[in-house]
Structures are given as structure tokens and as C-alpha cells.
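Trainee: generate a structure from the sequence data that follows.
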Amino acid sequence: MRPPTACVACRNRRWKCEVVTPKSPCTWCQDRQLTCSFTSSTARKKDWSEAHWEPRPYDSSSETGIRDEVASSADYQAAPSTSNGLPSNALRIELVELYFRYIHDTFHSLFHRPSLVQDVIDETIPEVLLFGIISLSSRFSNDPVFTGVDPRVRGGPYARKAQALLDLREVSLTTIQACVLLGAFVITEGEAASEAVFYSIACRSALVLDLPNLPGQSLLDQEVNRRVWWTLRMIDVWSSNGVRIPRALGATCSDVPHPMNEIIFHRLRRGDDSEPLSQESGSSLLTQMVKLNAILIDISSSRLSRHGPPRNCRSANKELNGWVGSLPPNLRDTQDNLSHYAALGLGPMFVAVHLGYYHYGALLYYQYLHRDSYDEHAPTYSYADKCKTHSVGLSEILYRAFSTPGCEVYYTMVGHVLVIASTVPLHILLFNSDEEQTRAARGRLEKNFELLTCLQRLWPTLDVSFARFREFHRACQNYKETSFRMDKWLLRFLLEFANPVGEKDPDEPLTETHPWSMQEWDLSPF
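Mentor: Here you go, the predicted structure:
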């Protein structure tokens, strides 16, 4: 019999197995501190807490084919690999790493990566968390167990198992994390109400525990609690907006320290009580998300009026300009910075920060596109121009992200913000006669459609995004003169990201003649 050319783990994963030295572990197993079948003796599982850990650089060979080919089976048929419904140990680690690659720190920040991966290796991770994680990450796997299974439906059995294991009588950090994972899953199915329930339970549990001030065994425990707390504050805003209910958490939180820099955070270890040399938070990507979310709450209080730019809009405009102007040089939206964070393994998180900035700005200035349609000398012309600039900025950073290895962003909210950004090129095609601008707008629409199609292969909720975009296009065709007037239909289109908008009613009251406060929507998509 011909000797195997790949270890058991790599054969199961159908990926290239690279061995540098005979009888030594392959590079994949060695990088993950796994026992490789190519070793002559059983190697000790190395404790990640004993090793100096940094976010790993991107390895394109480990992700070949994730975006190219997807199966089309309507139902999940793959059999679990173990009696409790969990995959094999090697596949568990792969799926957890895919979760950190594509979901964590863009959709939410719940875990300390080195500690969680070590728990998976040691098989001490709570099963409710592992099932919740796999429900989100399994769609990205090329493992043979998923052959012939549509990526969009792979997570269902794991999510149902996680929900069955969820014990709401246990008020703990684990319960909070599990609820956030389940909330993140159900929204991928378009279930905004269920998402709001899971997130509400997580928020109330955090209040009961006083999570940001909960005593921890180490600095690491305290930082995880704070990062989960800030995550809850952000998702509470956009989830409540999606179903138009009051937020579960209060409006202010000035006494809780902002998250520390991600590199410093990843270097922390369990049981280590020594303070890091620096806990400076200004360079933290999560801190920048938190700051943007605070600005967005102010944006949501902007009142739409026919009488020029409202005071709140000018105030929010000043805050947005202040945020981007105060960014440290290494956090600004440049290709060099994008490549730098990709090399650190933080490329998607860097992209998510700037997607938030561009999207929030587009929402703030969107109400002025209608005036710009008919009077380019209107006092609010500069605001309409800012909306177009933010729309272009959002599209452009996505193009660069998908062309920079290690920066691709695949979380579901990208679909929503890209649909909103795509309506601005539609505005240009409808109301602008400049050939160069219309050609550029048409090109962006084509690229955006390609990205949306790519996301649709992974997430069922993108069907809703496409339906909303088609309905908006239909409204532009049928009611060109009022297609960008800020009526209630357009507000629903901009803010209720998980719900279909239905056909536009031309007789629906307009916000310009019937003032409508965005504050009651409490919007935030991140």
C-alpha cells in the first residue's frame, strides 16, 4: 500500500499537508499544537497560555475555495462525527478558527481567542458555546462532512442544539455569550424578533451581574467582561431598532473603561495579574466602534425637517468629522494600514470600523439627496454631496478589502450597508447627466451586485437584502420624483434591515410635511 502523503487531519480537511522534516508534525498541526499522525511519538498538547501569541498572518492556501464553490442541497444531511452531535476534534478546531476569521470582532466581540482555542483543544469549552460558534462558522468549511450541503443551511442543527443546551436559569457570562451567538444566528435566518429576544436576555443578564464591574480572577477576565459589555451596548441599539422597541441598556456608560488594544489583549493570559505596560485604548479597534456607536445615537436624534439642515445634523456632522480627524495615523483608512492589520490577523475588524463610519455618515446625510435631485444650489447641497462621498467610501473600502488577502468581510450586516450604499449610485443615474459620474455609478452598482451575490451564497438573510433593493429600484422607476423623499417607507428601508419593505405608497405621509424623529428608531447596524 502506498504510504499516505497527508496526515489524518489534512486528509479529513482535503487541504495540502506540508511536512518540513520527516517524522515531524505537518505545518497545519504544528501551528495549532495538535498531535499529528505523521509524528513518531505522541506530542504533548502545548498550552497556548505558555506560548507568546500574536494574531497570525493570513495564509491564502488555507482558505482556497471558500468563496468559489458552494453546494445547493436544500436540507442538511451530513451526519455528526460524535455521539453528542459535535464534529471530530480536528474539525472543531478548524470551525472555531473559521469563526474567529470571519465572524468574531466584526459581528461581536465575546472571547479571548487564545484561551477559547485552548479550551477547545482541552475539551473544556461549554458545549452550548461550541455549538453556537459552529452554527455560524460551518458555512465557511470545506471539510468532506459538509460535501453537498448548502452553506446557508449547515448551521441549523448546531443552533438548535445550542438552544436546547441554553439554561436561562444560569445567569452567567457563558449564558450571555450563548445568547449573543444564538441571536447572531437567528438574524441570519431573517428572524429579527427572535434576535431581539436573545439579545434582550443577554443585556438583562449583564445588568443583573453588573458585568463590567464583575470581579474577575485576572485582568484577562475583567477585560473579557468589558468587551462583552461594550458589545452588548452596540448590538442593543441596532437590534432594538430592527423591531422598534426600547433599548434594554441605559443611554450612558461613562464609568466603564474602553477596551484595550487588541494586540495587548491577545497577549494576556489566565491567572496573570500583572498589569501590561500599556492599556491605552485609543488604538483599540473595538474602542473606535464604541465611539462611533455613541455618535450614531446622536445621529438617530436628528429630526427631519423641510427647513434646511437641522441643528442636530450639524452637531452630528461635527462629531463625525471630529472622530475621523482624531484617529491615530495607523487607524486611518489607507491601503498601508489595511495591509498592516491584515498581517496582524485584524484586517476584517479594521474594515468593520470604517464600514461603520461610512454607513453612519450616509444615513445622516441621506435625507438631503431629494433636495439635491432638483436644486444643486440648495443650502443643503453640501450635505447631499457628503452622502455621496460616504457611499463611495463604503464601496471602495469593500473593494479593497476583497482584493487584500486576509481582509475580506463576510458578516451579514455587510449586505445591508452595501444595499443602502448602492441606492446612491441609483440616485446619480436618475438625476445626474454627467457622463463620467454616471459611468462610475454604473460600475459601482455592478461591483456591489457581485459582492451581494457572493454574500447571498452564505447567508439566507441576503435574500431579504436583495428583495429590499429590488423594491427600492421599483420605487425609483414608478415614483422618480419622490423616490428619495424621506417618507416613512424610506425610513423603514434604511433602518429595518431584516424586514421586507413592501411596495412604496406614493400617498404615504412625508416626513417633510409631517416631521418624523429618527430618535424613536434608535438605529445602529453594528
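
Trainee: drop to CA atoms for contacts and neighbour counts, all remaining ones
Mentor: Noted.

Trainee: how about the strands in the stretch 201-350 of the chain?
Mentor: Counting by DSSP state E, counting those that start in this stretch, one finds strands in the stretch 201-350 of the chain at the ranges 303-304.

Trainee: typo on my end, the chain
Mentor: For the chain, the strands defined by DSSP state E cover 303-304, 516-517.

Trainee: which of the ones you listed sits closest to L166?
Mentor: Closest to L166 of these, according to Cα to Cα: strand 516-517, at 38.0 Å.

Trainee: give me whichever of the strands of the chain is most buried.
Mentor: By mean neighbour count, with neighbours taken as mean count of other Cα atoms under 10 Å, strand 303-304 ranks first of those at a mean of 20.

Trainee: which other helices and strands contact that strand?
Mentor: strand 516-517 (3 or more Cα pairs under 8 Å, 6 or more residues apart in numbering; DSSP states H and E).

Trainee: ok, and what's touching the strand it packs on?
Mentor: By Cα atoms under 8 Å, 6 or more residues apart in numbering, the residues outside strand 516-517 that reach it are S300, S301, S302, R303, L304.

Trainee: before we move on, back to that, make a markdown table out of the strands of the chain and add distance to M349.
Mentor: Listed next are the strands of the chain as a markdown table, based on distance: least, Cα to Cα, whole Å:
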| stretch | distance to M349 |
| --- | --- |
| strand 303-304 | 31 |
| strand 516-517 | 31 |
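
Trainee: please provide the structure for the following sequence as well, for comparison with the first:
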Amino acid sequence: MPSQPLPSVLSTLFSEESIYLVDLYFKFIHDQPHSLFHEPTFKASVVAGTVSQPVLLSMMGMSARFATQPDIRSRGPMYCAKGKAALKDDLENVCIENIQACILVGNNCFGDCSADAESLYFVIAIRMSQILNLGGCNEVDDGVMCETKRRIFWTCFIIDTWASGGSDLSRQFGWQAKQPRVPMDESVFSSMKPGDSDIAESEWRPGLWGHMVRLVGIYSQIQQLHTQLAETAEWDEALMDESVRRLEAELDAFAQNLGPGLKFSMENLAVFVSRGLGSVFMAFHLGYHHYYTLLFYQYLDQRRPSTRNGKKHADRCKAHATIICNILKASREVPGAEALYNIVGHVTIVSSSVLLHTYLFGEPHELEDSRNGLESNLESLVQLRSYWPSVELMINRLVVFQKNCIMSLGRNTHRFDKWMVKFLIAHSLALEDKVDNMWPDSDQGQTPEDASLERSRITQSMIMDIQNSDTFGGATGYPE
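Mentor: This next block holds a predicted model:
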């Protein structure tokens, strides 16, 4: 459905500012937490004045966070409010533009600490995509529209997986036997023009977002495993090890099929940055290594019965958490590789919790690297918090995690339970202190050693520093 031109009262304000903020969106957000647009076509609609008002206003509200000019940045909440109001006025119009707007509004809500509103808008987007059957193309659709529909379909699938787990709610999008093909190579899609035919199967190859879709299918199984563990009083260690082995094999097979050019390295990052896909490359690897970290996380619990692969799994958890730290560091230092979308905060928190646990309970040879990694991650959290108020709540979750680790210093571990699953997956929910802290009698009476107390004081000081640091940083330091 064609969008109406912007009212003249708003057109004067938008003009150059709207184009500037749209450019910021495509630089810092596009193809990272979601993939909703064909960039050349969308920008052309902005210039022509035919762009959807709910979409444009919501996009401007999101990207104003990254503006270096204080006056433009200060208008971000106004754009968010106007975008939400425009969407509500047209909410019964089931169309692609309103799906895009719902996803943008949902992201703005989550970034501003309104997780319940985020869930509502995401559910509306998912239902609209099902009504429109975005998994299939119409005969009148050109290649750009076909691929845009696929990307919105898979965005809804990924959002449903992450957001439902993040709020501890049931999923809306079930995996079906017949699905549209996953998104194509981003460079090929970007080079397509309106009227072009869809890419033939013989010429099609998946892009980074196509790989992300396949990874999320594995992630959903990891979510299910964690939920089962949390709801089971007595674990069947053999069954759990078998489940982990199976999912590990899926992730390892996925990695082997990627080829050397898609592995995370500074050389490969430079190639993707040169193609304008540095941030998408980072988003892909943050998710990939986050899923590995989650899969092996329960093996950090040193109270668990010894298993044949327990130490190996714990070491792999630490290794992938460290790779996330390296990715975040590169994202801060390499222009064109920024990872500044909201959910990076949660990925950083989980990685930081592994590094924190390693520093508190690890071997002497692990201390320097885990402390340096934790300090580096905290830099990313301070940076992310300057754009997204919700990251403050995520930092608070790390504070609660640290507190519970310190409470268990005499027992030399923390317990993997429902509380821990909430910490790892339900990122939208506030994290309370543990109520049930029961431990075997053999642990009673133990007290932490002086070295452990010193480690706890160091980590407390590190996290306190970021809590007390300036929360307003803006996008200074990034090329416009």
C-alpha cells in the first residue's frame, strides 16, 4: 500500500535531519538486531516523501541516540512518541510498513526500559506477518520485494525466539517444515534495483543474515535445554551430556561449513568493513559465540558431579566468552565495525559473568586474562549505556550475579538453577537476589580465603566504577 507524503508542517523539520538520521540508522542498526529494508529503495522513498510516517519517525527516534549534535539527539524521544502515535492511528492496516514500524517501535520501547510494550508490538508484527503470509511471494512482486518479505519473515522468527525467552513468554512462531529460503548475500541484495527479477536458486547464496537464521534454530534448542534443567530437581547427567553433545555437534558442523572467510579474525573483519558489512559481521559472531557460551555455561558449576567432558565444556565456555570480549573490543576500535544495538548489552553481560566467575574461582594462570577481559567488557557496557537506558538494568543484573558469586565464595561456586536460567535468557526481566541458597552440609563452615576476598574486592570496585561513571557519551568518536 503506498504511503502518504509527510504533512507540510513536519516536512520542513525533517528534510536534511531526516536524511541524516536515516543514514545513522543504516550505519548503526540495519541488518544487526533486525533486517527490514532494502536500503537504496528505502532512502529513495525518504527523498521522494512517500515513506511511511510510522516507519520514518520510529527510525529517527531510534537513530537520534547516535547523533553527535545534542539538539538532534534531544529530539529522539519526540520522534519516538510521534512514530508510536502514527502507528496506533493506522494499526488495523495490515501491511508491510506497519510490520516494520511495530518492530522499530518495539526496539525503542525495549531500549527505554518498557519490555512489556516491546512484547506487545513484537507480537503484533508477528501476527501481521502471518496474516500477509510473508513466507511466500506474489506473482507481482519483484526481486527486491521478495527478499524484503523474506527478511521481515525471518526477523520475526528471530525476534520471537529472543524476545519470548527474554520475557519468559510463550513463542508465537513455530518452526514449520516449509519455510522461505534464508536471506541472500547482503551485497547482492543491496545492489538489486526495483523491477529486477528475484535471484534464481542456481545463483543464490546465503548472506550473514541467512547464517544467523540457522544459528537461531540451534539457539532455540539451547533455550529448551536450559528450561528443562531449571525445572528438573535431579538432573540426569548422562542425558544432559548427550543433549549438550548433540547441540555441540550441530554448532561445530555449522562452523565447519562456514569456510575460512567467515571465521572471526581481524583480517576477515577488514574485508567485511571494506564491503560496508563490518557491523553485520560483528553481529553474526556475537550471536554465534554467545550460543556456544550458553550451551556450556552449566559446566562452570564446580559442585556438579564430575563428567567425562565437564572440564572441556567449562573451558570452551570460557574460550567463547573471551572471543566475545575480543569482538566487542574490535567493535570499539575499528571504524565500520560498531556493535551498538541494544541486545549487545545482554550478550556482554553473559560474557562478563563468565569472566567474573573465572576471576573469582579460576586457577592462578587464568586471573590476568579474565580480569583484563572483564575490564574491557565493562568499557563496552559504559558505551552501550550512553545510547540505551535499558543497559543500566542489564548492568544491575551483573551486580546481582556478582553478589551471589561472592556469597558463595566459601563454597567456591555458584549454583546453576532457575535463577541462573533467568539470568542467561530472560534478559528483559529484573533479576532478584537468590532466595534458596541451600548447600550440602559438607560446605557449611567453610570461609573464603584471603586471596578470594581480595579478588571479590577487585571485581566489586570494577563494577562500582562503571555504575558511578558518566552515562552520557553520545556517538562521539565514530565517523559520521
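
Trainee: before we move on, back to that, which of the strands of the first structure sits closest to G183 of the first structure?
Mentor: strand 516-517 (27.6 Å).

Trainee: where does the closest one end up in the second structure?
Mentor: Aligned using TM-score structural alignment, strand 516-517 of the first structure spans no residues in the second structure.

Trainee: sorry, back to before: out of the contacts of strand 516-517 of the first structure, which comes closest to S200 of the first structure?
Mentor: Proximity of the contacts of strand 516-517 of the first structure to S200 of the first structure (Cα to Cα) peaks at S300, which lies at 20.4 Å.

Trainee: that closest one -> the second structure?
Mentor: In the second structure, the residue matched to S300 of the first structure (TM-score structural alignment) is Q223.

Trainee: repeat that for T124 of the first structure.
Mentor: So T124 of the first structure corresponds to T50, using TM-score structural alignment.

Trainee: go on, R474 of the first structure?
Mentor: Alignment note (TM-score structural alignment): R474 of the first structure maps to K403 of the second structure.

Trainee: R127 of the second structure versus the spatially most central residue of the second structure, what's the distance?
Mentor: Geometric centre of the second structure, nearest residue: I343, 3.5 Å, by Cα atoms, centre = their mean. According to Cα to Cα, to the nearest Å, I343 of the second structure stands 23 Å off from R127 of the second structure.

Trainee: ok, now H313 of the second structure?
Mentor: Distance from H313 of the second structure to R127 of the second structure, counting by Cα to Cα: 39 Å.

Trainee: and if you look at V140 of the second structure?
Mentor: Per Cα to Cα, V140 of the second structure is found 23 Å from R127 of the second structure.

Trainee: those two - which one has more neighbours?
Mentor: A count of neighbours by other Cα atoms under 10 Å puts R127 above the other of V140 of the second structure and R127, at 17 against 8.

Trainee: which residue in the first structure lines up with E97 of the second structure?
Mentor: Correspondence of E97 of the second structure to the first structure, assessed by TM-score structural alignment: T174.

Trainee: any idea how far that match is from R400 of the first structure?
Mentor: Counting by Cα to Cα, the separation of T174 of the first structure from R400 of the first structure is 36 Å.

Trainee: go on, S172 of the first structure?
Mentor: Going from S172 of the first structure to R400 of the first structure by Cα to Cα gives 40 Å.

Trainee: list the contacts of the alignment partner in the second structure of D255 of the first structure.
Mentor: Matched across to the second structure, D255 of the first structure falls on Q179, judged by TM-score structural alignment. Going by Cα under 8 Å, 6+ apart, Q179 of the second structure touches G135.

Trainee: pretty sure R151 of the second structure sits against Q32.
Mentor: No. R151 of the second structure is beyond contact range of Q32, at 11.8 Å (criterion: Cα atoms under 8 Å).

Trainee: same drill for those two, tell me which one is more crowded.
Mentor: Neighbours per residue (other Cα under 10 Å) separate R151 of the second structure from Q32, with R151 holding more: 28 against 24.

Trainee: that one and G136 of the second structure, how far apart?
Mentor: Distance, R151 of the second structure to G136 of the second structure, by Cα to Cα: 11 Å.

Trainee: same question, M192 of the second structure
Mentor: M192 of the second structure is 19 Å from G136 of the second structure, by Cα to Cα.

Trainee: what does Y387 of the second structure give?
Mentor: Between Y387 of the second structure and G136 of the second structure the computed distance is 36 Å (Cα to Cα).

Trainee: higher neighbour count, these two?
Mentor: With neighbours defined as other Cα under 10 Å, Y387 of the second structure and G136 compare such that Y387 has more, 25 against 15.

Trainee: and the more buried one, how far is that from L356 of the second structure?
Mentor: Y387 of the second structure is 24 Å from L356 of the second structure, where distance means Cα to Cα.

Trainee: quick check: chain neighbours aside, which residue is closest to the aligned partner of V273 of the second structure in the first structure?
Mentor: Under the alignment by TM-score structural alignment, V273 of the second structure pairs with A342 in the first structure. Spatial nearest neighbour of A342 of the first structure, excluding adjacent residues (Cα to Cα, 6 or more residues apart in numbering): G406 at 5.2 Å.

Trainee: and the one you found, what's its match in the second structure?
Mentor: That one, G406 of the first structure, aligns with G336 by TM-score structural alignment.

Trainee: pretty sure that match sits against G276.
Mentor: Yes. Contact criterion Cα under 8 Å: G336 of the second structure and G276 qualify, at 7.1 Å.

Trainee: so between the two, which is more surrounded?
Mentor: Between G336 of the second structure and G276, counted using other Cα under 10 Å, G336 has the larger neighbour count: 23 against 16.

Trainee: quick one: contacts for the equivalent of L355 of the first structure over in the second structure?
Mentor: Superposed on the second structure with TM-score structural alignment, L355 of the first structure falls opposite L286. Taking Cα under 8 Å, 6+ apart as the criterion, L286 of the second structure is in contact with I324, I327, V344, V347.

Trainee: can we see that at 10 Å?
Mentor: L286 of the second structure is in contact with 264, 280, 320-321, 323-325, 327-328, 339, 344, 347-348, counting by Cα atoms under 10 Å, 6 or more residues apart in numbering.

Trainee: make a markdown table out of the residues you listed and add distance to D369 of the second structure and neighbour count.
Mentor: As requested, the contacts of L286 of the second structure are arranged in a markdown table below (distance: Cα to Cα, whole Å; neighbours: other Cα atoms under 10 Å):
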| residue | distance to D369 of the second structure | neighbour count |
| --- | --- | --- |
| F264 | 19 | 18 |
| V280 | 27 | 27 |
| H320 | 13 | 22 |
| A321 | 12 | 30 |
| I323 | 12 | 19 |
| I324 | 13 | 27 |
| C325 | 11 | 27 |
| I327 | 15 | 25 |
| L328 | 15 | 25 |
| A339 | 22 | 28 |
| V344 | 21 | 20 |
| V347 | 19 | 24 |
| T348 | 16 | 25 |
